[in-house]
Every structure is written in C-alpha cells, then in structure tokens.
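A.B. asks: no FASTA, just this:
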C-alpha cells in the first residue's frame, strides 16, 4: 500500500527558485529537498541521497538503498498521477550526467518511470546524451552545465520516436534551476511541435533558513 502524496505545481510563489522555468511551464513535484543539508536532515534528503548513489558502488552494502529509493519514487509518482493521463502519456526520463559507456551511467529515472503503473506505461528515452558531464550536485557554482551545453549534447533517438507521443511527461529527480528541464523541453518541442509537455519531479530544491549554509545540492 502506497501513501498517496499529492503533486504540487510550480507557480508564481515558487518559480523564482527555478529561474529557467517560465510562466508557461507546467511542472509538478512531490516533495521538497533542502539544499545545503545532508541525508540526515529530512526523509526527502535521505531519499534523494539514496537515489543518487553511484552505480560504481554497486558492490557495497549501502547500494541496496538505491533500489529501495527507486521503488519508492516510482510508486509515489504513479499513485499521484491521473491513471487516464498515464494511459496516454509518453514518459521521457532526463538522462543522467554520464554517457552510456561510463562506469557511473545511471538509468534510475527510466526505472522510476517504468514503476509508475502496471502494466508499465509508455516510457521512452527519447533524448540521448552524447558525452558525460559533471553531475550538478557535484559541480562547483561556476562549473555547472548550462542549457546551451546540454542542447549541444542532446539528440533525439529517432529509432523510438514513432509513433509520435500524444502528450509528454519529462521526468527527473530534483528540480533545481530547471536547466535540464529547459534543455529537454526545447529538444522535445522542436521534434514534436504542438505536443503538450509537462515536468514531473520527485522533489524541488528549496533553501534552508540559515543564510550562511553552503555546499551540497
């Protein structure tokens, strides 16, 4: 049994925290992840920490929690979404920071998408990333990937582009500035014009009350 958590929508009161989003974007999230705090701060911080465990750590005992987190996120998002929408939507996971030939290539978002409904919904990794980048939560403030950087790396996988989606849900774990969402939206809207696109996130990033806090996601 899954405790149903309702999706919240990014609106004018929260959009300023995610500066790449526009008033036209429809983005939804389940939880709030507190930046500059570690996994012990909240249940959501622990969930996201477990979700981001690196595949190269798969032989370590703590990696078990990653699978648990993927299951929790998939079931929670699935329970929060309208079954009728899930029945017609194409879920497009945001690629991880590492390309498929990297030891830390991570398909966690695709796995989360496939757990949202049984039988599995239409999940397609329509956007492929050509080269590895530094993960946003590990990058320094001046080293974070930009929308333009991502658009240079993103390409539509034409082998799975048909049939054209009726509606698209871009799915990611944490909404921070909205960089990946903006790049994904741009790439998908160019390939599938007039197809409605929304963003679905496990959590959105919020800031702690302590103005002197630093580090972390």
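C.D. replies: Arrived safely, thanks for sending. Because the structure is a prediction, the values reported are computed rather than measured. Residues are numbered from 1 along each chain as shown.
A.B. asks: alpha carbons only for contacts and neighbour counts from here, please
C.D. replies: Fine.
A.B. asks: what about the longest helix in the chain?
C.D. replies: Longest helix in the chain by number of residues, with DSSP state H as the criterion: helix 64-80.
A.B. asks: any residues touching that one, and which ones?
C.D. replies: The contact list for helix 64-80 (CA atoms under 8 Å, 6 or more residues apart in numbering) reads 2-7, 30, 47-48, 50-53, 58, 108, 111-117, 202.
A.B. asks: and residue 48, what does it touch?
C.D. replies: 33, 39, 69, 173-174.
A.B. asks: again, 10 Å this time
C.D. replies: 33, 38-39, 66, 69-70, 73, 173-174, 202-203 (CA atoms under 10 Å, 6 or more residues apart in numbering).
A.B. asks: relative to residue 6, how far out is it?
C.D. replies: Residue 48 is 18 Å from residue 6, where distance means CA to CA, to the nearest Å.
A.B. asks: next, the one to line up against it:
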C-alpha cells in the first residue's frame, strides 16, 4: 500500500483495543511482527528507538535520520491541519522514563520541534512522567489508568487554554492506552480541547482492514 497518512477506523481495525470509535488517530506506516528486517517501517521504528547507549557509535546517525524522517512525514500531515479553522498545538507524548532519568529519550520532542519549525504550528512538551516504568514493547503496562496515574501536566500546559485542539504525537500505536491516558488527563484540565493522535506507525498483530484517508 502507498505510504500515506491514514485515519484509524476503529470499526474495522481491532488491534488498538483501548480506543473507541470516537477517538481520532492518524498513522503513516504499518509496523508488523518479526523484527526490523521485515519492512521499511520496522527498520525506521527500530532506528528511532535506538537506545541512548549507542550515542557516539557508528550507527547513531540512523536514529538522527529517523527523527528527521518522522518530522518530515508529520509536517506533511500538518498541511491538513493548516486548512482547519481550529487553532492547534503539537504535543509530544510522554515517555516511560522520568525527565531526570539517565535513560530519558527526547526523540518525540525532537520530532515535534522539527515539525513545528517546518510548519509554524506551535508545540508543547507539557507531560511529566512521575516514576520510571518499563516501555510497552518491553512488557510495560497497557492499563490507561495506571499510565495516567503516573503522569502530570507541567506549567507549559496552561498555554492550552489558547487552543481549540492539540495533536498528541508518538512513534507507535499499539493498544492505544497511552493515548487514552494522555487524552483523559488533558481533557480533565481543559474540557474544551479536541485531542487527536498522530503516530508514525500502527502495530498490526493481524490482517485487519486499512484505515481511511479522511481529512483532518
């Protein structure tokens, strides 16, 4: 299938089990089982998630290139947003590590910042992870409640009072529990806010129908 942004259709796609038919999420690639060698999407996600211990090594440039590629793809989605009458902000989805952790990886912040620079759409880094947890792909929790209870909004979130909508940006959509946790926390503080998700890839555990290419 041609690489393009697609809108998740929860009526047809059941992998993202935490989402409802009312949740609006877009994704660009299909991420599959089988490791980085199975597809271009798998390779890009693998490079994007390259651990910080590889910094300064010969393969580190692959992570930088993946961040740049994600930002460029995200900017292409934001062309749709710029046609919308809504005022919108980009928000980096929080990681599983606290900002003070040696393992904290700001790759999504870098993606959002670069996409903002390319489009002029403002960005925020407004989530704080309270305690380090395991990433989902390494066995971390998929409970939206548990994830939400480990998050807080920092002072930069106050700027959201000036926006109609926000786009939560992350690398891979699996169950959707992180999106739900973040959406609920944002809506509890800013009930007026429309919250949309944008993921570089959607992980597929089975062969469900593809999403649609509906406009934002």
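C.D. replies: Thanks, I have the structure now. What you are looking at is a predicted structure, and each value in this text was computed from that prediction instead of being measured.
A.B. asks: if we can go back for a sec, weed out the non-buried ones from the contacts of helix 64-80 of structure 1.
C.D. replies: The neighbour-count test (16 or more other CA atoms under 10 Å) applied to the contacts of helix 64-80 of structure 1 identifies 7, 30, 47-48, 50-53, 108, 111-117, 202 as buried.
A.B. asks: inside helices: which ones of those residues?
C.D. replies: Using DSSP H, those in helices are 47-48, 50-51, 108, 111-114.
A.B. asks: need the residues you listed in TSV with distance to residue 124 of structure 1, can you?
C.D. replies: What follows is these, written out as TSV (distance: CA to CA, whole Å):
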residue	distance to residue 124 of structure 1
47	24
48	23
50	24
51	20
108	13
111	11
112	12
113	9
114	10
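A.B. asks: nearest spatial neighbour of the most centrally placed residue in structure 1, skipping sequence neighbours?
C.D. replies: Nearest to the geometric centre of structure 1 sits residue 172, at 0.8 Å (CA atoms, centre = their mean). Of all residues beyond its chain neighbours, the one nearest residue 172 of structure 1 is residue 201 (5.1 Å), with distances taken as CA to CA, 6 or more residues apart in numbering.
A.B. asks: the one you found matches what in structure 2?
C.D. replies: Aligned by TM-score structural alignment, residue 201 of structure 1 pairs with residue 199 of structure 2.
A.B. asks: pretty sure that match contacts residue 4?
C.D. replies: No. Taking contacts as CA atoms under 10 Å, residue 199 of structure 2 lies outside contact range of residue 4: 11.8 Å.
A.B. asks: which residues do these two both contact?
C.D. replies: 26-29.
A.B. asks: dump those to a markdown table, plus distance to residue 18 of structure 2.
C.D. replies: Formatted as a markdown table, these follow (distance: CA to CA, whole Å):
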| residue | distance to residue 18 of structure 2 |
| --- | --- |
| 26 | 15 |
| 27 | 16 |
| 28 | 19 |
| 29 | 19 |
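A.B. asks: find me the equivalent region of stretch 173-180 of structure 1 in structure 2.
C.D. replies: Using TM-score structural alignment, stretch 173-180 of structure 1 lines up with residues 171-178 of structure 2.
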